[in-house]
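**Student:** pasting the structure only:
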């Protein structure tokens, strides 16, 4: 992909901040978004895990919350920030709507909206609040983006895949600007109980802030979260024509399937390793060129071991690794997009963000986890994602200087 696609704006609504700058500052301060669930009564719902990372929407959003799903509202809020950050105004005559596209992924879409409707009279708005493409569609509607309109629904890899899909549209010349990311709002009784039943969630209910422990020997599952991350991507030529300084460059991406089991990763991590190698090859970079890894790092016993294996089989010497889910929780389809936002900011700011709660190294996760913020000149970093169904994604970002 070379210098063809750049990041010119970022936006985020996360459990640790209502904007990208607020999220970034909270991560550097290691402020956790985890607490007891407040959106419903987890005891009444029969949840073993009674903790979550809940997000708070900005006070004003461009949409009517009674007419859209919560996950779509997150996406529109993050997109609004990213578009403004990129210096665009969709009301301006220079906004070339047919050349602006959207690509916003979600693992599940509007699960709370589905759950709230069961047994009740069905609203005419029901279908258009839960479909998993409605976040991307609402972004296109609210900001008059009439170009390619995509919506990856590839489980917890959806955010990274959506960014990759957007970059491909730009590379192929089908758009000049793409608003890309991921959004999720799954905090409902069935959403939590479903992962509970799989024993995927942490049950450290008395210690919410210490519950998510990626790569730590004492990890016992992830803390479920919600939110959205959005990036404005442009062709480098379009950004240069506008006189905009990019935040970072999208250098390449990779995808692969494990083709083994819906939830159990394969021995040897061959699928994720192949995904990483494809991303590096697409970016025309050798493994030693990568300065930082933004890990999927969910805090599940098997998942973290699997990812560490893939990293160590890709890199002779694994670069410094950060797992921000230790603070934001696992936001499922939004996670890869939020982490792409954070990775772009890490490159621009010259700072590797930390991993919280990393206290006891695990021999089966032998990767260099960054426990405290670290100044570093980052030329290239890779953001990793994986999802149920055995789907993998990775995106390589480079410094735009």
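**Tutor:** Looks like it arrived, so ask away. Predicted, not measured: the structure shown is a model, and the values here were computed from it.

**Student:** switch to C-alpha atoms for all contacts and neighbour counts from now on
**Tutor:** OK.

**Student:** which residues in the protein form strands?
**Tutor:** In the chain, the segments counted as strands under DSSP state E are 5-13, 34-36, 51-53, 100-105, 149-150, 177-184, 227-235, 248-257, 292-294, 321-322, 351-352, 374-375, 380-387, 391-398.

**Student:** any chance you could list what contacts the third one?
**Tutor:** Under the contact criterion CA atoms under 8 Å, 6 or more residues apart in numbering, strand 51-53 has outside partners 15, 33-37, 203-205, 208, 223-226, 328-329.

**Student:** try it against this one:
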């Protein structure tokens, strides 16, 4: 890789298994999904999801501004606060002109848009919120973080569907490498557990369907022979990125190095991956080339692993071709569900923690991968092993493929 080395100096998360990074890591390593039936989804064909709980978001945000924030914005702001504190930085004292904010999302405030539409139709204009626009537009996570943290450098909101989080990290890395900022607050957020979205996934055939006796927590099983579709999740993950030399000069100890990134587009179908997986594999190869690695250098793969029949088959074939030495593979969606636009950022954050702790979390609900998949899945218990180099895959509707290569600091 040419250019400066980019360090991950801070990490913040809020997910269905924890309201911060530590509790999220513990939950993912425990390998049990919190998926449950959601009262607000009663009557929907898919009435279950992995949701964030155990926190009053408005109280956690504090002040008088929470009313103008959608749930997805609150997630992002809380994760950003944790990440910045974890990096040992203080927005009250940093030079905000040199701070960038890059926060992706897939659906933005579509839940709030639906609520406002229903209020308008049922009760008229006076029933809608004066903040209705702010509750819905997808740049608000980046905007609110910039406002709260006095960050007046570049800010943007990438949307590449389920790969939005990795796209955001890639863009932030480029901003640092080209000298457009000194600190980047980057990641993604999502919250679309509401009836219209869940009905859409049911109608599309992508969502797992539960019968009366099914346990929702057992339904997401990436790479299993009987995988039956994704389970919805929600949450956010934010990283603080800095040039490694700058971070160490101020006494920071990086969590990991963001060594490389690669992206391609299938240009094949709005929802289905290209069955060959060849274009997605080029994203992997681009990330490795950008990092200056050979495929054999990769010690671990954090897979996209949606638990859908076609996506898992395509990715498993890609993994077996791209990494013939069979590094250990995990797929966090078995625990967290599919957090859509936030998934890539969350999974990249978990990859950072794997590098730090030498632990690969197990894939929930998986006894063994399907017989036709020649991949080394971690199952049942965490794998304790030193991991020096790892990759995290993210693939999204529209054929967006994004991969990051992360290295032990």
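**Tutor:** Thanks, I have the structure now. Since the model is a prediction, treat every value here as computed from it, not as a measurement.

**Student:** looking at the strands of structure 1, which is buried most?
**Tutor:** Using mean count of other CA atoms under 10 Å, the stretch among the strands of structure 1 with the largest mean neighbour count is strand 177-184, at a mean of 35.

**Student:** how far off centre is it?
**Tutor:** Relative to its parent chain, strand 177-184 of structure 1 has a centroid offset of 10 Å by CA atoms, centre = their mean, to the nearest Å.

**Student:** residue range for it in structure 2?
**Tutor:** Residues 183-190 of structure 2 are matched to strand 177-184 of structure 1 when aligned by TM-score structural alignment.

**Student:** ditto for stretch 263-282 of structure 1
**Tutor:** Mapped onto structure 2 using TM-score structural alignment, stretch 263-282 of structure 1 covers residues 271-290.

**Student:** contact partners of that stretch?
**Tutor:** When contacts are defined by CA under 8 Å, 6+ apart, stretch 271-290 of structure 2 is touched by residues 1, 259-266, 268, 294-295, 310-311, 314-315, 317-318, 322, 393, 395-399, 401-405.

**Student:** and if we set it to 6 Å?
**Tutor:** Contacts to stretch 271-290 of structure 2, defined as CA atoms under 6 Å, 6 or more residues apart in numbering, come from residues 1, 260-264, 266, 268, 314, 318, 397-398, 401, 403.

**Student:** could you do stretch 237-248 of structure 1 as well?
**Tutor:** Among residues not part of stretch 237-248 of structure 1, those counted as contacts by CA under 6 Å, 6+ apart are 6-8, 344, 348, 398-400.

**Student:** quick one: end-to-end distance for it.
**Tutor:** This stretch, stretch 237-248 of structure 1, spans 14 Å end to end (CA to CA, to the nearest Å).

**Student:** and that stretch, what's buried?
**Tutor:** 239, 245-248 (16 or more other CA atoms under 10 Å).

**Student:** the residues you listed in helices, which ones?
**Tutor:** Residues of those located in helices (DSSP state H): residue 239.

**Student:** ranges for the helices of the stretch 51-200 of structure 2?
**Tutor:** Counting by DSSP state H, counting those that start in this stretch, the stretch 51-200 of structure 2 has these helices, from start to end: 57-61, 71-86, 110-123, 140-149, 164-177, 195-204.

**Student:** go on, the stretch 201-350 of structure 1?
**Tutor:** Secondary structure of the stretch 201-350 of structure 1 (DSSP H, counting those that start in this stretch): helices at 236-242, 270-282, 301-314, 325-328, 335-349.
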